[in-house]
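In: after the sequence you'll find the predicted model.
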Amino acid sequence: MHKHEVVVRFCETDMLGHVNNKNYFVYLEDARIQFFYDAAVIGEKWNYVLASTKCDFVSQAFFHQTLIIESMISRIGNSSFQLDQNILDKDTGNLIAKGESTIVSFNFDKQASEKLSDEVRANLENYLMNV
């Protein structure tokens, strides 16, 4: 499991005093990009597109709260993989939100998906969830 930490900034909250829903996607993206680097999923050039993403809001987050984003692989296909993420309160461990993304290996010259390399597949398997 990959872990990434963020601290909620004031500008990420709204008039209700909690983190605005759009910012959860920013946190998930921030952790996802760091996961790509740490898991050695990217090579010399960026060759992935985000096919889908969703976020379920479980509880509220607030200004200056420290959050941990856990990222793990739940599925590896021929040309894509699914990344599941949990946003947790660092102090309590309480679940704040759950994210899910489908990422596709993409050849931008051909404008088509392409098979995941054996090396990338092996690196992703290191983060595969135990089911």
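Out: Ah, there it is.
In: only C-alpha atoms for contact and neighbour calcs from this point on.
Out: Noted.
In: count of neighbours near residue 109?
Out: By other C-alpha atoms under 10 Å, the residues close to residue 109 number 6.
In: which residues in this protein form helices?
Out: Along the chain, the stretches classed as helices by DSSP state H are 21-38, 118-125.
In: now do the first one: which elements does it pack against?
Out: Right, helix 21-38. Identification of packing neighbours for helix 21-38 by 3 or more C-alpha pairs under 8 Å, 6 or more residues apart in numbering; DSSP states H and E yields strand 2-7, strand 48-57, strand 66-76.
In: and the longest one, how far out from the chain middle?
Out: Relative to the mean C-alpha coordinate of its chain, strand 66-76 is positioned 6 Å out (C-alpha atoms, centre = their mean, to the nearest Å).
In: and that strand, what's buried?
Out: Along strand 66-76, these residues count as buried under the neighbour rule (16 or more other C-alpha atoms under 10 Å): 66, 67, 68, 69, 70, 71, 72, 73, 74, 76.
In: take the helices of the chain and write them to JSON lines, including mean neighbour count and distance to residue 89.
Out: Shown next, in JSON lines, are the helices of the chain (neighbours: other C-alpha atoms under 10 Å; distance: least, C-alpha to C-alpha, whole Å):
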{"stretch": "helix 21-38", "mean neighbour count": "17", "distance to residue 89": "13"}
{"stretch": "helix 118-125", "mean neighbour count": "15", "distance to residue 89": "26"}
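In: from residue 15, how far out is the residue most central in space within the chain?
Out: Note on the chain: the residue nearest the mean C-alpha position is residue 32, at 3.4 Å, using C-alpha atoms, centre = their mean. Separation of residue 32 from residue 15 (C-alpha to C-alpha, to the nearest Å) stands at 28 Å.
In: alright, now check it against this:
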Amino acid sequence: MARHIYRCPLRWSDMDAFGHVNNVVFLRYLEEARIDFMFRLAPGDGSPSFSGGSVVARHEIDYVRPLVHRHEPVVVESWVTRISAASLTIAYEVKEAGEPDTVYVRASTVVVPFDLAAQRPRRISAEEKAFLSEYLDAPAERPEDAVAA
């Protein structure tokens, strides 16, 4: 299973009054990583995949530790945890570059491919499914989900 890696710059405006990256800004980081990931299939070869649009149906985000604003980027790792006929779930970890054990956020997004002309959801194409399958992995177990033996 592959993970998509996106190096996300931090901006001065991302900071809250306490010098941390504001919680809502993380959704922008996830969006940037998701767009970078999904549109890797379409450019160059003329593929229409994912270029027709998509909508976010759901976000889930766990803030693991505060991220203090600085000039170095963070790494957003993305992978797919579920593919259905008309939606997919992308999981993410926002990490310290060069320190894979330093995780700031764990999150997931349910994405629905969308037909912009018809203004309605559409099915995932065979080409899209093949691309997404390269990044398919089971969802990571979170510590609060683990059952004590």
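Out: Cool, got the structure. Just so you know, these numbers come straight off a predicted model, no measurement behind them.
In: just give the TM-score of the two.
Out: A TM-score of 0.90 describes the superposed chains when it is computed by TM-score structural alignment, normalised by the length of the first structure; 131 aligned residues with a C-alpha RMSD of 1.9 Å.
In: quick one on the thing from earlier: can you tell me what the residue nearest to the centre of the first structure aligns to in the second structure?
Out: Under the alignment (TM-score structural alignment), residue 32 of the first structure pairs with residue 34 of the second structure.
In: dump the residue contacts of the nearest residue to that match once chain neighbours are set aside.
Out: Spatially, and ignoring its direct neighbours in sequence, residue 34 of the second structure is nearest to residue 78 (7.4 Å; C-alpha to C-alpha, 6 or more residues apart in numbering). Under the criterion of C-alpha atoms under 8 Å, 6 or more residues apart in numbering, the contact partners of residue 78 of the second structure comprise 3, 4, 5, 33, 34, 37, 90, 91, 92, 93.
In: next: residue 139 of the second structure.
Out: Residue 139 of the second structure makes contact with 81, 91, according to C-alpha under 8 Å, 6+ apart.
In: and the furthest pair within the buried residues of strand 66-76 of the first structure?
Out: Pairwise distances across the buried residues of strand 66-76 of the first structure peak at 30.4 Å for 66 and 76 (criterion: C-alpha to C-alpha).
In: circling back to that earlier point, residue 24 of the first structure: which of the helices and strands packed on helix 21-38 of the first structure is closest?
Out: When those are ranked by proximity to residue 24 of the first structure, the top entry is strand 48-57, at 7.6 Å, counting by C-alpha to C-alpha.
In: which residues of the second structure does that closest one align to?
Out: Strand 48-57 of the first structure falls opposite residues 54-63 of the second structure when the two are matched by TM-score structural alignment.
In: other residues contacting the longest strand along the first structure?
Out: Ordering each strand of the first structure by length in residues (DSSP state E) puts strand 95-107 first. Counting by C-alpha under 8 Å, 6+ apart, the neighbours of strand 95-107 of the first structure from elsewhere in the structure are 24, 28, 47-61, 79-89, 112-116.
In: hmm, 6 Å instead?
Out: 47-59, 79-88, 112-114 (C-alpha atoms under 6 Å, 6 or more residues apart in numbering).
In: buried ones only from those residues, please, as a PyMOL command.
Out: A single PyMOL command selects the buried members of the contacts of strand 95-107 of the first structure (16+ other C-alpha under 10 Å):
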select buried, resi 48+53+55+79+80+81+82+83+84+85+86+87+88+113+114
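In: reformat the buried residues of strand 66-76 of the first structure as TSV; add distance to residue 7 of the first structure.
Out: Formatted as TSV, the buried residues of strand 66-76 of the first structure follow (distance: C-alpha to C-alpha, whole Å):
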residue	distance to residue 7 of the first structure
66	4
67	6
68	9
69	11
70	15
71	17
72	21
73	24
74	26
76	31
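In: quick check, nearest of the residues you listed to residue 124 of the first structure?
Out: Residue 124 of the first structure has its nearest neighbour among the buried residues of strand 66-76 of the first structure in residue 73, at 6.9 Å by C-alpha to C-alpha.
In: what's the match for that closest one in the second structure?
Out: In the second structure, residue 73 of the first structure lands on residue 80 (TM-score structural alignment).
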